[in-house]
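K.L.:
show me how the following folds:
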Amino acid sequence: MIKNYLLIAVRNIFRNKMFSTVNILGLAFGMCSALLIFLWVNDELEYDHFHANVDRLYRVMENQKYSDGRIYTFASTPGPMAPFIKEKYPEIEKATRFTWEVNNLFQVDGKIFYEEGRYADQDFVEMFSFPFLKGKQTAALKDKNSIVITESMAKKYFGDEEPLGKVLLMNTKLSFTVTGVIKDLPKNSSLQFAYLLPFEVFWDENTWLHEWGNNNIRTYIQLKEGTNRENFAAKFKDEIGAHQEQNNVALFIQPLAEAYLYGDFENGQQAGGRIEYVQIFFVVAIFVLFIACINFMNLSTAQATKRAKEVGLRKVIGAVPSQLFKQFMGESFVTVCLSAAIALMISLLLIPVFNEITGKALSLNLLDGRIILIFGAIILFTSFVAGSYPALVISEFKPVQVLKGQLKSGSKAATFRKVLVVVQFSMSIILIISTTVVFRQMNFMQNRDIGFDRTNVIYVWMEGDVRPKLETFRNQLMTKAGIESVTSASQLPIDIGNSTVGVNWEGKDPNEKILFSNINVDFEFIQTMKMTMKDGRPFDRTRVTDTANYIVNEKAAEKMGFKEGATDQDLTMWDRKGKIVGVVKDFNFGSLHTAVDPLILRMDVKETYCLLVRLKPQEVEAGLRSTEDLWKAYAPGYPFKYTFLNQNWEDFYKPEAQRGKVFNTLAILSIFISCLGLFGLSAFSAERRTKELGIRKALGASMSSLVQLMGREFTVLVAIAACVGCPAGWYIMTQWLSNYAYHVDVGFVTLILAAIICLAISLITISYHSFKVAANDPVKSLRYE
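P.N.:
Next comes the predicted model:
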């Protein structure tokens, strides 16, 4: 019986080549997109889950409450915390400090490279599952002069030689002995580094790190088995307050397994993060797969009348609806399996491109149980959704009507097909709107006036004698070709991360806590970055007193209560008293997701580390050569490694741009699949109306009127889809844009454009069959059976 059903299924596929091709291709592209997106989703969900003790690993977080009622959440913690809490709380089995990425220069036997790594305590290598290929895990970071490197870094510096015991020279002065080589870190690890150095080295180099009031490093803990997380968190909450007066910090712990996906906090509460994009992409993948299933359902029910006699005969000889349902579900399963095979081949071809777009390292290993499970689930889901309704419709045909030739294509089935077409194109319109808005927002962020000119500006982290002799270096560089201006700062002006409440001014409430971002700058900072002063003046090197003075942004002046007349007001930051000499117009020094915060620019050349050089627009290459030549004279042991500031700004939004590209691809794919279905339906409609069109043509109807007649039905359906999809798309994207403090509007034009695009593509799709049938000789049309 099964063999007979399979034979009939294969014959039916070959008998209706065009419809079978449309069905198979539509399902294949839908399943391919779903497979790739589900692989991406699975990779995101598996971040950091490879650690053996992941269920007991936590990162320590801070909620800081300020006088305006706002609560800020940070992953930065005080330097002394980890060893202290490990000793104090018996619930903690291990604790480690872990720095942000540190870029250091390493050299050995003439090989010189910058590498990004971290400083960490010994507990780190025991807490996290980064397998050691060489060396002992328990002794890896115990020696102050030891270093643990990755497999790739070992290969880079030592080739096939034994790396253990070899010495690496760091920053031309410090030597570290390789005591361990770990396997290259997986891509789905939120902790990334090329090397690990003992935290003790970082501790000795930075005395400010010893204070409980300074936050800079991350703290991770591993709780003992059986520890109640909530009970411990309650005990641990006020630990900062035990070491500081007037404390406004509440500690909490976040599971490492959640840190990557749930990284956004709002007013002290978890407010999403990457998980939102995981959910969105999952839903969109289902959308695209469902659009492909709709094609199958529409074409299968439309073709059902061709198999009515077969169903009638089977029922006459004793077949019951459940048997027929199983038969046609089986046929659907055969079609889906053929589509799945094609989808798998397409996926294998596209996965390198998909990895490049998403920045992932996904693979289609068919021996991986998870991939088999994902692919199997897609096949079963598609088989059930695509095949159930057509099988139900066909199995319910009445044998008496069929055998008497009285079967008509029921109005219910026709109405259902129209509803599916509307749903299909509504989804496509939503995706078009989403794609358009995402593109516009990405373009807006890349080109927005953020309050200063970031073009033609390079930055270099100062090494060698550049920083100690900055004034001489700057003066010499200003005489070189292609150089417009030179300044320095403690951080990049597009990524200011330091903040403090240690700010006082006349009239301030001593109990008031306001968080101010801050940056140390050189004299020409405002001019070099081409910022605009709202009031007062930039720093002036001819005025000796300016070495103790400040410039604030508009937001800071407002927070201080100086909406007007902020200049010449006394300001004390930490232990340094000076005056506000100017108010700079607000500029974006962080993500456009958040509004501009209060900012203080502190004149302190000794605490600047980043050299910023503005190159003349027409002499960029000459300016780069001039800077490099002078760099070699002042920092001969350090490669000249520069970056354009504008490129850094683009890199900030690279993940969002990657997601935008995936959205674009899915939208195009959904339109293509929808049009495949429309192509098949218009062919079916044209086939059924051949005689009608022949009669109309014989009675004098023009070709244009016949084409309009054929296209009218589908045009109305797409118009209805636009009425459904446009409001839905507007609502969805308005919610998405609310995540940005600065954003575009969805706009009426976007909605109209999406509807027009969908309508135009659908008309082009159905026009082929409309013209073909309308152009037929009416004599042949009237003879058509």
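
K.L.:
C-alpha from now on. contacts and neighbour counts both.
P.N.:
Will do.

K.L.:
could I get the full set of strands for the stretch 451-600 of the chain?
P.N.:
457-461, 483-489, 499-500, 503-505, 516-521, 533-536, 550-553, 570-573, 576-584, 599-603 (DSSP state E, counting those that start in this stretch).

K.L.:
what's the distance between the helix or strand encompassing Ile695 and the middle of its chain?
P.N.:
If you go by DSSP states H and E, Ile695 is part of helix 690-698. From the chain centre to the centre of helix 690-698 is a distance of 55 Å (Cα atoms, centre = their mean, to the nearest Å).

K.L.:
in the following helix or strand past that helix, what counts as buried?
P.N.:
Counting by DSSP H and E, the next helix or strand C-terminal to helix 690-698 is helix 703-737. Within helix 703-737, the residues that qualify as buried by neighbour count (16 or more other Cα atoms under 10 Å) are 703, 706-707, 710-711, 714-715, 717-726, 728-730, 733-734, 737.

K.L.:
sequence B follows; please return its structure for comparison with A:
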Amino acid sequence: MIINFLKIAWRNLAKNKAYTAINVGGLALGMAVTLIIALWVEDEISHNDYFSNKNKIAQVFQSQTFNSRTSTGPAIPRPLEFALREGYLDNFKHLAMSSWTTNMYLKYNDISISSTGNFMQPEATEMLDFNIQSGEKDGLREINSIMLSEKTAHALFGNEDAIGKVVDVNGEYDMMVTAVYEDIPFNNSFNDAFFLMPWEKYITTQEWLIGSEDNWGNNSFQLFVQIADNTSMDRVTSIIKNVKKDLNEDTAEFNPQLFLLPMKDWYLRSNFENGKQVGGRIKYVWLFAIIGAFVLLLACINFMNLSTARSEKRAKEVGIKKSIGSQRNQLINQFLGESFLVAVISFVLAMLIILLFLNGFNELARKEIEFPWTNPLFWLSGLAFIVFTALLAGSYPALYLSSFNPVDVLKGTFKAGKHAGTPRKILVVLQFTVSVAFIIGTVIVMQQINHAKNRPIGYDREGLVQIPVMSQDFEGKYELMRTEFLKSNAIVEMSASSSPTTRIWSNRSGFRWDGKPEGFQEDFAWTDVTPEYAKSLNLKIVDGRDFSREFATDSNAVLINQTAVKYMGIENPVGLFLVDDDEEDPDEPLKIIGVVEDMIAQSPYEPVKQAVYEYIKDGDPNYYNLRLNPRQSAQQNLAIIERVFKTHFPKIPFEYDFVDEQYGAKFAAEERIGSLSGIFTALAILISCLGLFGLTSFVAEQRTKEIGVRKVLGASVLNVWNMLSKDFLKLVILSCFIAIPISFYIMNGWLQEYPYRVTLKWWVFALAMIGATLITMITISFQAIKAARANPIKSLRTE
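P.N.:
Below you'll find the model as predicted:
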């Protein structure tokens, strides 16, 4: 019986090649989109699955309130570790302090590489369950030990055994390799931790950490924990919530609230707004899951529409089978069998499409997704997917075709019915409602990205290059390097700073000034800079003056930005003093000598934060900022800069970043989402148009004789085109009127997440409506004009 069903199904498919191509092609395309989105979603939700203790690992976060506005982040003070170990250790299986992931130079013999990694306490390797390839799992016990990833070990030692070898780190200290661990997969936290070094080495070699063990206001560290087996995240959070506030009166005014953010939320739910968790990338997971479901639905609608539209051609088959005893359930099974065969063929084609485009998709989505050939769960899911698609696409046609009355069919009096086309019309409206909504959503996403991109950033990022300063070899050499670089004629200016141009690494509070409101809790973005900072960035001074080497008093001077002036509530800031209450000698206040234009250093979608730029005094900077010579090519300038750099730092790899590229990276996530949405939207429209093309073909074929008669009676090509097109155009226009309010509601809600956002314009919706109508007209016109230009004699003599 089953074989007979499949034979009939195959013959029907082979007999009607055009409809089969549209059905199979549209369904294959829909399945390919759905499958590749499913692989993307699976990759997103499986983030950090590499770590076996994922459900028990968390990072300690804290929320602090400044002037009724709560900010949340993972930066915590070092004394918190001691407090948790002394009074709350029963709630934890492991605690591990960590630095932020940092870039360092690793050198062995003549090989020198730049790599990123962390200083961590020994418990980290047990908690995170690193897969040790050689050496010891507790490889951070000794203060001069270092653990390397396989990739890093191979770069330094090739195929030699790394264990026991000594690596020079930043030219500062020699570290012995105690373990080599497996590279952490791309879709996991710590995938950029290519080396690990002991926490004790960090706190004993960094001068700025002196006294940090008692400083509750220095939020410069990370703390990772694994909770005890007999407790839960919520319970531990409730226990430790007020530890910082209870143990330190100086920070109590900011109402610090501690909590645990589970590892499963680090990637997908790490956004906070005024102290409340508001999601994160999970919104994109839901977005693409919905897109995938709708694209598959569009493809299934094509199958339903074309199957039911061709119902009269299958009517006699149904009538004969019913007259010789076939039951309705047998006919339903037959038509579902045909649907299943189409779904299987489409699934095979969908996999071929995925294999062809998976590398391009990975590059666009910044993923490393591999096709799961060896995963039995994938094939089981694939079978379930085929069955689901076959049922979704084939259930309505099967129920509709099996319901025909055999007597009417065999008498030749069968008519599809006055309202037989209504379900098809509803499905067409649904198809184009989804497609138009996708168009509007994609346009608004790209508008928002471009709106932020075109926002004035306050400085000139073109031709600006950053060189990271990561070694003691740089100590005390800023003036020398500035002189050498300027002499080379490759740059026109150079400065140094404690933070990269596109980031804020430090925030400070505890200041007072004349006119400061009572109870005001200040919070400034803080950057230490050399006097040439504003000149090298082409940062405009809007009030007062810039730093000058000619004024010795500028060593206690600061610049502030325009937002800081408003934030501090002062009208004439130049000449005002900032007094640091945390300093031992408050008699040396910081004098405001100038105001600079607001400069975007954080998210371009957020308001600019109040910022202070202090004349750098102690310690060395973290970045050199070089303004390239515009009269020479960037390639020529960089070649000269590298030559000068290697003259003074022959053992250090020459690394640099273009600031415009670093700034552009801030849009990367939204641009990837926008690009993927655009592609999926185009495919959704293509699938909808395939269905519309098939329906138009069928209607033209069904009305061949009518068209012939009309032509003989004098109807023009335009008359015939109008007759075949108007019904479909009405449906598409109706779809637009449904899609527009839905899109407005959804996209307006999405835009509310961005303080700096585009305003929804009427022309976006009008353009989507016009575009959908034009696409429909083009799709319909091919078949309509072809039918209208056909010779009427041929269609009429077949009578």
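
K.L.:
TM-score for this pair?
P.N.:
TM-score for the superposed chains, counting by TM-score structural alignment, normalised by the length of structure 1: 0.96, backed by 782 aligned residues with a Cα RMSD of 1.8 Å.

K.L.:
hang on, the earlier thing: dump the strands of the stretch 451-600 of structure 1 into JSON lines; add mean neighbour count and distance to Asp368 of structure 1 as well.
P.N.:
Formatted as JSON lines, the entries for these read as follows, by neighbours: other Cα atoms under 10 Å; distance: least, Cα to Cα, whole Å:
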{"stretch": "strand 457-461", "mean neighbour count": "21", "distance to Asp368 of structure 1": "44"}
{"stretch": "strand 483-489", "mean neighbour count": "24", "distance to Asp368 of structure 1": "50"}
{"stretch": "strand 499-500", "mean neighbour count": "18", "distance to Asp368 of structure 1": "47"}
{"stretch": "strand 503-505", "mean neighbour count": "19", "distance to Asp368 of structure 1": "57"}
{"stretch": "strand 516-521", "mean neighbour count": "21", "distance to Asp368 of structure 1": "48"}
{"stretch": "strand 533-536", "mean neighbour count": "17", "distance to Asp368 of structure 1": "60"}
{"stretch": "strand 550-553", "mean neighbour count": "26", "distance to Asp368 of structure 1": "55"}
{"stretch": "strand 570-573", "mean neighbour count": "18", "distance to Asp368 of structure 1": "58"}
{"stretch": "strand 576-584", "mean neighbour count": "21", "distance to Asp368 of structure 1": "57"}
{"stretch": "strand 599-603", "mean neighbour count": "25", "distance to Asp368 of structure 1": "51"}
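
K.L.:
nearest to Ile2 of structure 1, of the ones you listed?
P.N.:
Of all the strands of the stretch 451-600 of structure 1, it is strand 457-461 that lies closest to Ile2 of structure 1, at 70.6 Å by Cα to Cα.

K.L.:
trace the closest one over to structure 2 and give me the residue numbers.
P.N.:
Equivalent residues of strand 457-461 of structure 1 are located at 464-468 in structure 2, counting by TM-score structural alignment.

K.L.:
contacts for that stretch, please.
P.N.:
With contact meaning Cα atoms under 8 Å, 6 or more residues apart in numbering, stretch 464-468 of structure 2 is reached by 500, 536-537, 622-628, 655-660.

K.L.:
of the residues you listed, just the buried ones, ChimeraX syntax please.
P.N.:
Buried members of the contacts of stretch 464-468 of structure 2 can be picked out in ChimeraX with the line below, counting by 16+ other Cα under 10 Å:
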select :500,536,537,622,623,624,625,626,627,628,656,658,659
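
K.L.:
mind listing what the counterpart of Pro74 of structure 2 in structure 1 touches?
P.N.:
Alignment note: Pro74 of structure 2 maps to Ala75 in structure 1; criterion TM-score structural alignment. Each residue near Ala75 of structure 1 by Cα under 8 Å, 6+ apart is listed here: Arg59, Val60, Met61, Glu62, Arg218.

K.L.:
you'd agree Ser114 of structure 2 is in a helix?
P.N.:
No. Secondary structure assignment (DSSP: H, G, I helix; E, B strand; the rest coil) places Ser114 of structure 2 in strand, not in a helix.

K.L.:
that one against Leu106, yeah?
P.N.:
Yes. Ser114 of structure 2 lies in contact with Leu106 (Cα atoms under 8 Å); the separation is 6.2 Å.

K.L.:
the more surrounded of those two?
P.N.:
Per other Cα atoms under 10 Å, whichever of Ser114 of structure 2 and Leu106 has more neighbours is Leu106, with 23 against 17.

K.L.:
need the contacts of Ala75 of structure 1 in a markdown table with secondary structure, neighbour count and distance to Asp575 of structure 1, can you?
P.N.:
Compiled in a markdown table, the contacts of Ala75 of structure 1 are given as follows (DSSP: H, G, I helix; E, B strand; the rest coil; neighbours: other Cα atoms under 10 Å; distance: Cα to Cα, whole Å):
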| residue | secondary structure | neighbour count | distance to Asp575 of structure 1 |
| --- | --- | --- | --- |
| Arg59 | strand | 22 | 32 |
| Val60 | strand | 22 | 29 |
| Met61 | strand | 21 | 28 |
| Glu62 | strand | 22 | 25 |
| Arg218 | strand | 22 | 27 |
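
K.L.:
the aligned partner of Leu737 of structure 1 in structure 2: what's its closest spatial neighbour, skipping adjacent residues?
P.N.:
Under the alignment defined by TM-score structural alignment, Leu737 of structure 1 corresponds to Leu751 in structure 2. Nearest in space to Leu751 of structure 2, with sequence neighbours left out and distances taken as Cα to Cα, 6 or more residues apart in numbering, is Arg757 at 6.4 Å.

K.L.:
look at the one you found and say how many residues are nearby.
P.N.:
Other residues near Arg757 of structure 2 number 16, with proximity taken as other Cα under 10 Å.

K.L.:
which residues touch it?
P.N.:
Taking Cα under 8 Å, 6+ apart as the definition of contact, the neighbours of Arg757 of structure 2 are Gln448, His451, Ala452, Tyr605, Leu751.

K.L.:
re earlier: distance to Val336 of structure 1 for the strands of the stretch 451-600 of structure 1 - can I get that in a markdown table?
P.N.:
Written out in a markdown table, the entries for those read as follows (distance: least, Cα to Cα, whole Å):
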| stretch | distance to Val336 of structure 1 |
| --- | --- |
| strand 457-461 | 55 |
| strand 483-489 | 61 |
| strand 499-500 | 57 |
| strand 503-505 | 67 |
| strand 516-521 | 57 |
| strand 533-536 | 65 |
| strand 550-553 | 61 |
| strand 570-573 | 69 |
| strand 576-584 | 63 |
| strand 599-603 | 59 |
